[in-house]
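[1] Need a 3D model of the following:
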Amino acid sequence: MRARSVIGALGLAPCLVVLACLAPVCALGAERSIGVVLLHGKLGATADDVEGLAAALTDAGLTVSTPDMAWSALRRFDVTIDLALDEIAREIAAMRTAGVSRVVLAGYSMGANIALAFAARRSGIDGLIVLGPGFMPERAGFRSGVAEAVAEARRNERAGQGRVIGRYLDYGYDGYTYPIDASAASYLSYYAPDGMAVMPANAALMRTALPVLWVVGERDVVAERDRSYAYDLLPPHPRSSFLIIDAGHLDTPRQAAPALIKWLREAP
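    I've put the predicted structure just below:
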């Protein structure tokens, strides 16, 4: 399945094309009134990360958007998180325009971080799904691995070079660092230990109680399985759930599909 953005389907006649692509809600039954904006992981793509989950949700009768985001392998952090949140907001608005009445934002791996950042800072979603969240720039190992790169990016930003592309470091899920080219401003928004990708800070920042499904694989060596890390900091909601499933990091989206479909149908 090719990554698909609702906005990408708009062309030159937004309302007509979106309605044609997503189909009238009434004609497809109640479940077509549920939409999911699904965000891929770090330096990944929909085809690699969430294609199986997107297909399962679509087969279940849900409307699904899988935009290519700033942290994909193709775009490589070409905009800051704040601008990425604007892109997500446009995806959500396009679903609303198409007649989708309930929109849930879901993210896998780094996509989960950004989905949570959106929920903490923006509005317009009816629920949040966090899948295999494993990007933790505030943790000691991560911080030490990219400390010099973060310091350099801060110096460049203070010198008025925030938009200039430089070579920094990515902290891989294997514990090694890898070179990555990005602007200082963009790099800091994702990789700084006090940046917008930090999950506990974003969870604590949320003021609106949303139904949240937080899913972690039992064999996931990347994601944090302790619910006190960030989940317990969220505003409580009767439909929120913390779920550990039989999965590793890479297969969490596919293995989580049945639980997601059930939760999406039941959540208000």
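
[2] C-alpha from now on. contacts and neighbour counts both.
    Noted.

[3] ranges for the helices of this structure?
    With helices called from DSSP state H, the chain shows them at 14-22, 25-28, 46-49, 51-59, 81-97, 110-121, 140-158, 184-191, 199-205, 252-266.

[4] and the gap between the closest residue to residue 102 other than its chain neighbours and residue 190?
    Leaving aside its sequence neighbours, residue 102 sits nearest to residue 34 (C-alpha to C-alpha, 6 or more residues apart in numbering; 4.9 Å). Note on residue 34: its distance to residue 190, by C-alpha to C-alpha, to the nearest Å, is 30 Å.

[5] From residue 253, how far out is residue 67?
    Taking C-alpha to C-alpha, one finds residue 67 at 16 Å from residue 253.

[6] still on that earlier bit, quick one: closest of the helices of the chain to residue 246.
    Residue 246 sits nearest to helix 252-266 of all the helices of the chain, at 7.5 Å, using C-alpha to C-alpha.

[7] just to revisit the earlier point, looking at residue 67 and residue 253, which is more packed in?
    residue 253 (28 against 23; other C-alpha atoms under 10 Å).

[8] next up, for comparison:
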Amino acid sequence: MKRPGIVLAHGKWDKPPYAIGTLADALRAAGHPVLTPELPWSLARLYDASFHDALLILDAAAQALRRQGCDRVVLGGHSMGANAAIACARRHASADGLLVLGPGHFPDWLHQQGISTDSLARAAHAVASGEQERLTLTDVFQGRPRPVRIPPAHYLEYFAADGPAVMPDNCRHLESLPLLWAVGRADAHFDLGRGYAYALAPPHPASAYHELEADHIGTPQAATALVLAWLARTFPEPA
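    Take a look at the predicted model:
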């Protein structure tokens, strides 16, 4: 297959067709095979599997595209899905490129702000005590806290300030690969800027950081033309 396959990961608490739906349709119309697996942070699942298990789902989707004949696969996502795409690329070497759209879920920031401190302590105590039942702990979407019932071991994976979902750490440990990073100016975390994580990734001549006129939810749709142009430029079809 000449055009790269795309794995797109949806955001936190999302449900089909997801905020990535319009972008996924446009990619398919342009000839890209696209997979949009449901992940453990969907509204229907609410963290019923660990973060590491989520990365295995993304890696399996990438490998499925390769079995279908895609010799190049781009991992991408929106919000928490963008976070997970970065983490998967770091740990599984699944990607020939990365699409990071309105990245979300900031365990380090939540800890620094004291938002997750109590929940992390409760989850750690539960795990140390051998408890596995879901607890009501604090999650956050676009700066707004929300209680969710989540297995304590899963909470530690998703929310620990030194855990596997910390984007700056994951960006530092990427291989050099093409990275398109787009964030809306009306995103609650827009002010983190390119220095928070994008600038920590190894440089690549095809990497680019873009600011869009969009809010968090609207970023994938607003980025559609940008993504299509970047893919065509970065992964030209062989002669």
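
[9] Switch the helices of structure 1 over to JSON lines; also include distance to residue 38 of structure 1.
    Listed next are the helices of structure 1 as JSON lines, based on distance: least, C-alpha to C-alpha, whole Å:
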{"stretch": "helix 14-22", "distance to residue 38 of structure 1": "15"}
{"stretch": "helix 25-28", "distance to residue 38 of structure 1": "19"}
{"stretch": "helix 46-49", "distance to residue 38 of structure 1": "9"}
{"stretch": "helix 51-59", "distance to residue 38 of structure 1": "8"}
{"stretch": "helix 81-97", "distance to residue 38 of structure 1": "10"}
{"stretch": "helix 110-121", "distance to residue 38 of structure 1": "8"}
{"stretch": "helix 140-158", "distance to residue 38 of structure 1": "26"}
{"stretch": "helix 184-191", "distance to residue 38 of structure 1": "19"}
{"stretch": "helix 199-205", "distance to residue 38 of structure 1": "18"}
{"stretch": "helix 252-266", "distance to residue 38 of structure 1": "10"}
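
[10] what's the matching residue for residue 188 of structure 1 over in structure 2?
    The alignment partner of residue 188 of structure 1 in structure 2, by TM-score structural alignment, is residue 156.

[11] contacting residues for its match?
    Counting by C-alpha atoms under 8 Å, 6 or more residues apart in numbering, residue 156 of structure 2 makes contact with 120, 123-124, 163.

[12] As JSON lines, these with neighbour count and distance to residue 77 of structure 2 would be great.
    Compiled in JSON lines, the contacts of residue 156 of structure 2 are given as follows (neighbours: other C-alpha atoms under 10 Å; distance: C-alpha to C-alpha, whole Å):
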{"residue": "120", "neighbour count": "21", "distance to residue 77 of structure 2": "26"}
{"residue": "123", "neighbour count": "25", "distance to residue 77 of structure 2": "27"}
{"residue": "124", "neighbour count": "18", "distance to residue 77 of structure 2": "29"}
{"residue": "163", "neighbour count": "16", "distance to residue 77 of structure 2": "19"}
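
[13] For those, work out which two are farthest apart.
    Across the contacts of residue 156 of structure 2 (C-alpha to C-alpha), the longest gap, 13.7 Å, separates 123 and 163.

[14] can you tell me how far the residue in structure 1 sticking out farthest from the centre sits from residue 152 of structure 1?
    Distance to the chain centre peaks in structure 1 at residue 159, reaching 31.1 Å (criterion: C-alpha atoms, centre = their mean). Residue 159 of structure 1 is 11 Å from residue 152 of structure 1, where distance means C-alpha to C-alpha.

[15] can you check residue 140 of structure 1 too?
    Counting by C-alpha to C-alpha - residue 140 of structure 1 and residue 152 of structure 1 are separated by 18 Å.

[16] Compare those two (neighbour count), which wins?
    The residue with more neighbours, out of residue 140 of structure 1 and residue 152, is residue 152; 17 against 10, by other C-alpha under 10 Å.

[17] what residue of structure 2 takes the place of that one?
    Matched to structure 2 by TM-score structural alignment, residue 152 of structure 1 sits across from residue 122.

[18] and what of residue 40 of structure 1?
    In structure 2, residue 40 of structure 1 lands on residue 10 (TM-score structural alignment).
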